[in-house]
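Chemist: Fold the stuff below for me.
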Amino acid sequence: MAHFRKKKGKWYVEIKKKGHPRVSKAFISKDTANKFAKDIESQMEKGLYQGLDNKITLRELLIKYRDEVVVNHKACRRTTSKINQIIKNKISSIGVWMLKSSHLYQYKKELSETKAPQTVKIYLTLIKAVWNTAIKVWSIHMPVQCPCDLVVIDKFNNTRDITLSDVEYNRLLDCAKQSSLHMLHDLINFAYLTSARYSEIVNLKRKDADFKKQLITFRDTKNKSDRTIAISSKVIEILKRYPFGDTFFRVPHDKFVYQWNRCRAKAGLKDFRFHDIRSAAIRNMLLSGMSLAEVQVQSGHRSIDVLTKRYARIKALDLVEKIEKSAK
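Modeler: Next up, the predicted model:
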């Protein structure tokens, strides 16, 4: 309902309606104020009222989310990169009240041309997270339902079945030795011998390495907990090659990505990810005779089910020798 009052020669109108923010504005004449009130109330009744935030674009929300929320995330760098890519796309210039599911479908189609289905889903989920934060945390008046909710995500199988043979591993190491990033060879070897994640490797602090006990501790891992693992003498040799600084492997992430991509391409392993080395390491541990419980301590997996289904990747061919021995 609209309420009118006159003050200092102007007519002030205030409109209050459940489910909508309070609207107030001043006019010279009462007739103009009355017409404005009727128009706003009509829009509210029809669900067409866009509120005072109708000019806010998706780009503005993305920037605010990046600068105020993402900076506190563990995966800040990765998420920031994705947000910046969305900002560069024309979809970010659309106002939040004008953004429709058709725009998101078109954006999804563009992403699908160069990115995997799982990655496409991540981008759309990110937009939805920004949208929900704008409504629930920042109290911005905008459509409650995010257009992303109306976009059907294609079903996909995200299972990777890539293993690394001894020949391929040695070829990868040979190519790493030729890299201008001199520690690339040791980074790969360290990952292969420990099953550690990249983030765990580069964040490993010198104070968390005990060479006498042959133990190292990764702090604040992906599972939000610390993990201590046993290391071999080969791993100790690698770490001793980097005696300076709080951490052992100090390398700019962009430089690592560039040199890693060149290395794997040169080794003929273009689709092989650095994280796949973790899978190869786990597979080797299991084949060496370590129990699932022992491997779980090293890898840090909370679930043995995840460990066996996603990381073990033991092939029937790997078991031929053991089967032959059991038959004797």
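
Chemist: contacts and neighbour counts: CA atoms only from here.
Modeler: Will do.

Chemist: What is the longest helix along the chain packed up against?
Modeler: Secondary structure of the chain read by DSSP state H shows that its longest helix is helix 117-136. The contact analysis (3 or more CA pairs under 8 Å, 6 or more residues apart in numbering; DSSP states H and E) places helix 117-136 against helix 58-68, helix 101-112.

Chemist: What is whichever helix or strand comes after the first one packed up against?
Modeler: Just to be clear, that refers to helix 58-68. Going down the chain from helix 58-68, the next helix or strand is helix 76-88, by DSSP states H and E. Packing partners of helix 76-88 (3+ CA pairs under 8 Å, 6+ apart): helix 58-68.

Chemist: give me the number of residues near the spatially closest residue to Leu184 that is not a sequence neighbour?
Modeler: Spatially, and ignoring its direct neighbours in sequence, Leu184 is nearest to Ala176 (5.8 Å; CA to CA, 6 or more residues apart in numbering). As a burial measure, Ala176 scores 26 neighbours (other CA atoms under 10 Å).

Chemist: Please generate a structure for the following sequence too, so the two can be compared:
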Amino acid sequence: MTSAKYYIEERKGLTKDKKGQPKVSYRVKIRIRTKGRKPQNITRTFAKRAAAEQWGKNRTKEIEQCEGIPETWGLRELTIGELIYEYMDHPTMGPKIGRNKFYVLRRLAASKIGEIVASQLTGSDVHDHCLQRLNADTQPSPTTIYHDVSVLKTVMASAKTCFRVNASLGYHHEALPELQSAGLVERSHRRERLPTEAEISRIFAALKKRRKHRNSSIPADEIAKFAIYSCMRLSEITRAKWQDFDSKAGTLVIRDRKDPRKKTGNHQVIPLCDGAIALIESQPTKGNHELIFPFNPKSVGAAWTRVVKSIDIKDLRFHDLRALGITLLLQSGLTTAEVMKVSGHRNESVLSNHYNRISPEYVRSKLKGLC
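Modeler: Just a heads-up that it's a prediction; the model follows:
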């Protein structure tokens, strides 16, 4: 049982008003008593007695209804857009934001949902946002729209603890089942896409042709080939350093490798195949640059996208080369544990569910003559 009473104390200040009288302020003191706990005091000062009376009445009523001090007291009221910008500027969370998440955050902040006060966000607001996205000129898929919902949830979950902003996830639990039922959002499906031998041949021929252009300085063909040989992500390839390459041992240290728990400090030594070693040793940056492949990953990715589009190959991403490399290693007879040493996966199910893209046709070829 909690009881609360307020008292108003009239206080005369040192400064004087226009009439030469000491300025008066009104200090409200709320005394809170809860059985089994020490009494608590809350104070606030007002210039006018009426405002002090109103505040005292409202606050004591809230305290008794909530059986204590409401947790929303002391929290700030920000719009979702303002909260997102604080999240992006946070000294520890901001630097960890990846490229895709960055664009999702920026889009959310600039949308109508970014104008809503975080504490007032409802499931209907999220539904309207997803419906607008689905009908946009860019025609995003329900899987893409799900990223908006997921990223928004991450920001809102950090609001109270990290930013002292009044917000809750009630809207999310209310909206998500209906959004999925209506087909507005959808979790990503298992990706099966792998380039065929013919596609790989066409892509590398086009990349080599592009490299001969006088304005092209990026060896995109060699970087793509290295992605298959090493099973590395593009961002890992473009920050690999000469000092971390051991030609005698045939290994490379990948620093701060992506990990769902903690990326910073997650350094992994990976074994390299002969083709990957030969590609590294052939790079002209040896001896005159810290990085093996000193190129902007966005520029490399853009070059890949342009070339693939120019030769009319559909739905093939640079990241699919990592899956191709892992699949080839599994087909070569390496165990899953051995492949994980190359790919860097700590969880076997992630490798099996997302990167093992062995086709039914390949398995069929292995089954011939067995029964």
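
Chemist: Just the TM-score for the two chains, thanks.
Modeler: The pair, once superposed, lands on a TM-score of 0.84 when counted by TM-score structural alignment, normalised by the length of the first structure; 324 aligned residues with a CA RMSD of 3.2 Å.

Chemist: circling back: show me what the residue nearest to Leu184 of the first structure lines up with in the second structure.
Modeler: Residue pairing (TM-score structural alignment): Ala176 of the first structure is matched to Leu207 of the second structure.

Chemist: Quickly find the element holding that match.
Modeler: Counting by DSSP H and E, Leu207 of the second structure is found in helix 197-211.

Chemist: List the contacts of that helix.
Modeler: Contacts to helix 197-211 of the second structure, defined as CA atoms under 8 Å, 6 or more residues apart in numbering, come from residues 216-221, 304, 307-308, 311, 313.

Chemist: what's the mean distance for whatever helix or strand comes next after that helix versus the first structure?
Modeler: The helix or strand immediately downstream of helix 197-211 of the second structure is helix 220-230, counting by DSSP H and E. Helix 220-230 of the second structure differs from its equivalent in the first structure by a mean of 1.0 Å after superposition (mean CA distance after the TM-score superposition for the first structure).

Chemist: what does stretch 82-89 of the second structure give?
Modeler: In this overlay with the first structure, the average offset of stretch 82-89 of the second structure from its partner residues is 0.9 Å by mean CA distance after the TM-score superposition for the first structure.

Chemist: what's that stretch aligned against in the first structure?
Modeler: Residues 60-67 of the first structure are where stretch 82-89 of the second structure lands, counting by TM-score structural alignment.

Chemist: buried sites along the matching stretch?
Modeler: Across stretch 60-67 of the first structure, burial judged by 16 or more other CA atoms under 10 Å covers 60-63, 65-66.

Chemist: same thing with stretch 353-370 of the second structure?
Modeler: Buried-residue list, stretch 353-370 of the second structure, by 16+ other CA under 10 Å: 355-358.

Chemist: Sort out which of the contacts of helix 197-211 of the second structure are buried, if you could.
Modeler: 218-221, 304, 307-308.

Chemist: now these in CSV, with distance to Asn166 of the second structure?
Modeler: Below are these laid out as CSV (distance: CA to CA, whole Å):
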residue, distance to Asn166 of the second structure
Ile218, 48
Pro219, 50
Ala220, 48
Asp221, 50
Trp304, 44
Val307, 48
Val308, 47
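
Chemist: Nearest to Phe102 of the second structure among those residues?
Modeler: Phe102 of the second structure has its nearest neighbour among these in Trp304, at 21.4 Å by CA to CA.

Chemist: what do we get in the first structure for the closest one?
Modeler: Correspondence of Trp304 of the second structure to the first structure, assessed by TM-score structural alignment: Trp260.

Chemist: any idea which helix or strand comes after the host helix or strand of its match?
Modeler: In the assignment (DSSP H and E), Trp260 of the first structure maps to helix 253-266. Sequence-wise, the next helix or strand downstream of helix 253-266 of the first structure (DSSP H and E) is helix 276-287.

Chemist: mean shift of that next one relative to the second structure?
Modeler: Mean deviation for helix 276-287 of the first structure: 1.4 Å (mean CA distance after the TM-score superposition for the first structure).

Chemist: Please identify the buried residues of whichever helix or strand comes after that helix?
Modeler: Following helix 276-287 of the first structure in sequence order, the next helix or strand is helix 292-299 (DSSP H and E). Across helix 292-299 of the first structure, burial judged by 16+ other CA under 10 Å covers 292, 295-296, 298-299.

Chemist: and if you look at stretch 47-54 of the second structure?
Modeler: For stretch 47-54 of the second structure, the neighbour count (16+ other CA under 10 Å) marks 49, 52-53 as buried.
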